[in-house]
Every structure is written in structure tokens, then in C-alpha cells.
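# Compute the structure for the input listed below.
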Amino acid sequence: MSALRTVRSLAAASSRTLAQRSVIGGAQRSVLSCSTLARALQCQKQWAVPAVRAFSISARTQKEGASDVSLSQKLQEELNYERGSAQAGQPEFIKDFVNQGVWTIDDTLGNDEVAFVRKFGNETIRLLFSISDLNASESDREFEMEQRVEAGEEADPEQQTISPCRVQVIVTKSDTPGSMNIDTMCQDVGFLIEHVGFFNDALIGTEVTAEMDWKRRGLYSGPSFDHLDPEVQEEFEKFLDERGINEALAIFLHDYAEYKEQTEYVSWIEKVQKFVEN
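Have a look, this model is predicted:
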């Protein structure tokens, strides 16, 4: 028991004894004298802990953290490097592609998805792809190459030179209901078909919304492409090639995806740095 608790116990006991009267065996009443009580109270006062205000620390309002300046500087260095290595304005290969007047490019800064659109007779053809899918494929390819190098394998000159990217080809007709959706893998050899689907309602096949995506999942859209007769597969490949969905477009699409990714990256640095500085 601490000294403070002992003194407090003595004081409490003395008070009770003073208020209590007891007669035992005819003995005289025993009371704690006032002087004794005074000494006990004085001792208690000596050991008492002085009153202290509750401990609290008010957070200092800061406009910026200690690391904000260094982070902003590094972002600026990265931004200067990317701007220095980037070509000013739109690259010539994109201008040449658009000037051909076959495909139009539907691309909004800040959006991950890009669409190439063209008319072919009474058809409207849309090629949809995502640059995040391209980045994921690039990471897988780099990891695979590292594994081969570690295993002592030599680079194969015939190995594909571009990273594969998933591209969905959506075909609709102005005078016929429904849509044909062709899932492909875009590589340097062209567009490899993985699946051909058909939807009676063109909105289900073309609208990129959560509601339509849910409806598509519950519908039968067609068999796996490799389950089709080889001659049918070959005709579908001709169908795409006739509409300009070929090796040349595959190479351009990959180059455009890299340009798009670079543009989005620079824009991301600019926005993040501005946010950190303010």
C-alpha cells in the first residue's frame, strides 16, 4: 500500500473513531484527540498529489507535411523527363491514320478505354480496348522474358515483338436488329479470334454499363471459337480481314495504346503534383 493510501486510511479511521462511542467492559470511552486528527490531516495534505489539468495536445494545423516538398520535387523531375522525351503535339503516325478517313478514334483524356469506329456498308464496327489491359500484358511479358533469361535461354528473334491486348469487335447493322461481338487477342500477327457472340438486342451487345454487363452474363452468346469447324473459323478470319481488322491495324493499335498510356501518365503526374503542392 502506498504512503498516500496509508495516510488516507488513517484519516478515515480517525474520523470514524471520533464519531463512534463504545463502552467495553465498563472501560472509559476512548476518543482520538483533535491533535492526533490534525496531524493525520496535515500528513495527508503533504502527500496529496497536486491537481493537474487533463493532458491534451492540440494538433498543429499544417498546410503541408514534411515530405510534401521532396515528393513534389521528384514528381517535377519525372514530369520534366517525360516531357523532354515526348514528341510535341500528335504524332505523325496518328495523323496519317486518321487522314485515311477509314477509322475514327474515340478517345477522351482521363478514360481508360479507347474505341476505333468505322462504317462498312450498312455496318457500324467498333473496336474497344483498354490501356490497363495492355499494361497488364506488358508486365506478364517482361516477367516471362526475365524467367527465360534466368533459365539461360536465348532470345527468339521470331518471338512476338508487341504485347498482346484484348480487343472486342462489335458489329451492328442499320437495318438489322442485334449485334455480333467478336472477342479477339491483338498481337503482331493480327487479331486472333477467341469467341464470337450474338445478341438479339443491340443495346445489350453495345452498351458498356453494369446493367447490360449483368444481362450479357445471363445469356448464351455462342460456343468457344476453337469448337467451331476449322472452315467456319477461317471464314470468320476473312470476315475481319475484309473490314480492315488485320495485321497492319494490330500494329497501329499497339502503337496508339502506348501513346495513349504515355499521355495519361503525364496528365496523372501533373494532377498529382498540383494536388500535393496546394
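# Only C-alpha atoms from now on, for both contacts and neighbour counts.
Noted.
# Centre-most residue in this structure?
To find the centre residue of the chain, average its C-alpha atoms and take the closest one (C-alpha atoms, centre = their mean): that gives S132, at 10.6 Å.
# For the nearest residue to that residue once chain neighbours are set aside, list the residues it contacts.
With C-alpha to C-alpha, 6 or more residues apart in numbering as the criterion, S132 has its nearest non-adjacent residue at 6.8 Å, and that residue is D112. By C-alpha atoms under 8 Å, 6 or more residues apart in numbering, the residues touching D112 are S130, I131, S132.
# now the other sequence, so there's something to compare against:
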Amino acid sequence: MPSSIASSLLCRTLRLSRSSSRFFGHCQPLFYSSLASSRSSSPLIRSVVPQILRNPPSLLSFRFASSKVSADENLKRVLDSEINCVLQSNTHGQEIELPDGFPFEIIDNPGNQTVILKREFAGENIQVTVFMNLDAEGDLGENDEDGSEDDNNESSFQPTISVVVSIEKGEGPFLEFSCNLNADELEIESMALKKHDAPDDQGAYQGPEFSDLDENLQKALHKYLAVRGIKGSLFDFLHEYMMSKDEKEYLAWLKNLKEFVGK
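Model prediction:
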């Protein structure tokens, strides 16, 4: 009996051994074929797969989106800070009182850099377009000859208001003055007699330079403007008014920029 059991186990082992050898002998060519195929296509795999792994599209998109959000949030924080600074300034919200006897109507459109003054005077229509300049007489921070900073630089700073005055009499030509107002006086830079249908006619003769005119004629033209309300005493009011306008326009600009960034 034991010998028959041993013989049975031996036969079973031999069958398994032969079956295994047939299985591996059949599968081995497939294995080598697959390996050969993968080797033949390996350059393509090496060129495509690493790029995808290095730069997954979703990861790049997330990175760009994250950077955009971070930059936008930072800009909004800075804008909020600047808006608060303007709102907390000493001059914010102050009303500018008109001086006694101010003869002009003020036309101030939000978003415009200029202010228009209008009035009628003895049959004339007078319009003054007011600009704000912050030019200085001399460069601030400039050193003097011995290399030391000029202590009077701050005092040399002269804010200037530029105005263009037009005086009309009906449908005919109109007279136009370009002037500068400062704390000391009204300076006439130039003057010209223009036509409504060709106000920018470069070929028209406009007379000599104002500074080349006879001194008495210059004085008479200054008096001509002063009688119509255009004189140096306007400076204090216009300077204060234009500074207030500049602050309002800046605040509106900041808010518009913040609204755009926040969309």
C-alpha cells in the first residue's frame, strides 16, 4: 500500500512538471515579443510620458490660477489701504467756499481734469478753462555749488494754475489768452484772435510774442483781463479748489480700479 501511494505521488509530480514546462514554453515567446515591442516604442514613450509627468495640464492651470488670485488679492489690499489714506486725510470732504463777489459760474464735471468758469460781461461771453500744474521754479532736491542741499528748495516750489481765457462777441472772431496764475500775479503767456470756423489755423498771423509787445500794451491787456475778473487774486481760491478736485478724482479713480480688479 505505501508503495502504491508513493508511486501515485511520483506520477502526479511528473505530470505537473511536464504541464509547467509546456505552459512556460508557450508563454515565453509572448513575453519576449511584448518586451521587444516595448523596447521598439520606448523612445516615443520616453519623449511623451516624462513631459506629461513633469507638466500636467491641470497642475499648470492651477498654478497660474493661484498666482492670478494672489496678485489680484494683493492689489486689492493695496488699493483698500490707499483709499483709506485718502478718506482719512485732513482735507477730505471739506467744502470750498466761494470768495465774496466771485463772478463766475463753476462747471465741474466728475472725471474731467479741468474746470470751466463762465460769465457774461457787457455783452461778452467769457469762458475760463482751468488746469492744475505743479511745476516748480527750479528742481527740488538740487544741490548747490558746495555740494550741500539747498535749504530753500521747499520755499522755491511755486504751484501754478494754467488758464485759457476766451472772450466772444457774437458770431465773429474771439480773443484767446493763455495765462499762468501763481501766488504773485497773472502772467499772460500768449494771446491770439481766432475764428470759430478755424480756431487752430496755424497759417494765420497772430501778432508778435506777448513778451515782445510794448510794455504799455502789455499793461493794458492785463487790465483788460482784470476788469473781466481774470486776475492774480483768483489764485488762492482756484488753487484750493483744484487741489480738492484732484483728491476727489483720485479717490474715484482708485475705486473704479478696485471695482475692475474685483470682477
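# Superposed, what's their TM-score?
Scored by TM-score structural alignment, normalised by the length of the second structure, the superposition of the two chains gives a TM-score of 0.70; 219 aligned residues with a C-alpha RMSD of 3.2 Å.
# on that earlier part again, in what helix or strand does the residue nearest to the centre of the first structure lie?
Remark: S132 of the first structure resides in helix 131-150, with elements defined by DSSP states H and E.
# ok, and what's touching that helix?
Surrounding helix 131-150 of the first structure, the residues in contact under the criterion C-alpha under 8 Å, 6+ apart are D112, E113, V114, E154, S163, P164, C165, R166, A257, E258, K260, E261.
# give me that answer again for 7 Å
Outside of helix 131-150 of the first structure, the residues that reach it under the criterion C-alpha atoms under 7 Å, 6 or more residues apart in numbering are D112, E113, S163, P164, C165, R166, A257, E261.
# Which among the residues you listed count as buried?
With burial judged by 16 or more other C-alpha atoms under 10 Å, the buried subset of the contacts of helix 131-150 of the first structure is E113, S163, P164, C165, R166, A257, E261.
# just the helices in the stretch 151-263 of the second structure please.
With DSSP state H, counting those that start in this stretch, the ranges of helices along the stretch 151-263 of the second structure come out as 153-156, 215-227, 235-261.
# Using JSON lines, lay out those helices together with distance to G147 of the second structure.
Output for the helices of the stretch 151-263 of the second structure, formatted as JSON lines (distance: least, C-alpha to C-alpha, whole Å):
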{"stretch": "helix 153-156", "distance to G147 of the second structure": "14"}
{"stretch": "helix 215-227", "distance to G147 of the second structure": "40"}
{"stretch": "helix 235-261", "distance to G147 of the second structure": "34"}
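# So for G170 of the second structure, which of those sits nearest?
Among the helices of the stretch 151-263 of the second structure, helix 215-227 comes nearest to G170 of the second structure, with 18.6 Å by C-alpha to C-alpha.
# tell me how far that closest one is from the chain's mean position?
Computed by C-alpha atoms, centre = their mean, to the nearest Å, the separation of helix 215-227 of the second structure from the middle of its chain amounts to 42 Å.
# so where is it in the first structure?
The aligned range for helix 215-227 of the second structure in the first structure is 230-242, by TM-score structural alignment.
# other SSEs contacting whichever strand or helix holds L59 of the second structure?
Here L59 of the second structure is covered by helix 57-87, with elements defined by DSSP H and E. Using 3 or more C-alpha pairs under 7 Å, 6 or more residues apart in numbering; DSSP states H and E as the contact definition, the elements that helix 57-87 of the second structure packs against are helix 235-261.
# about what we covered before: need the buried ones among the contacts of helix 131-150 of the first structure in CSV with distance to G178 of the first structure, can you?
Putting these into CSV (distance: C-alpha to C-alpha, whole Å) gives the following:
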residue, distance to G178 of the first structure
E113, 23
S163, 32
P164, 29
C165, 26
R166, 22
A257, 29
E261, 33
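# Widest-spaced pair of those?
Greatest spacing in those, by C-alpha to C-alpha: E113 and S163 (17.0 Å).
# Tell me the counterpart of M212 of the first structure in the second structure.
The equivalent of M212 of the first structure in the second structure is absent (alignment by TM-score structural alignment); it sits in a gap.
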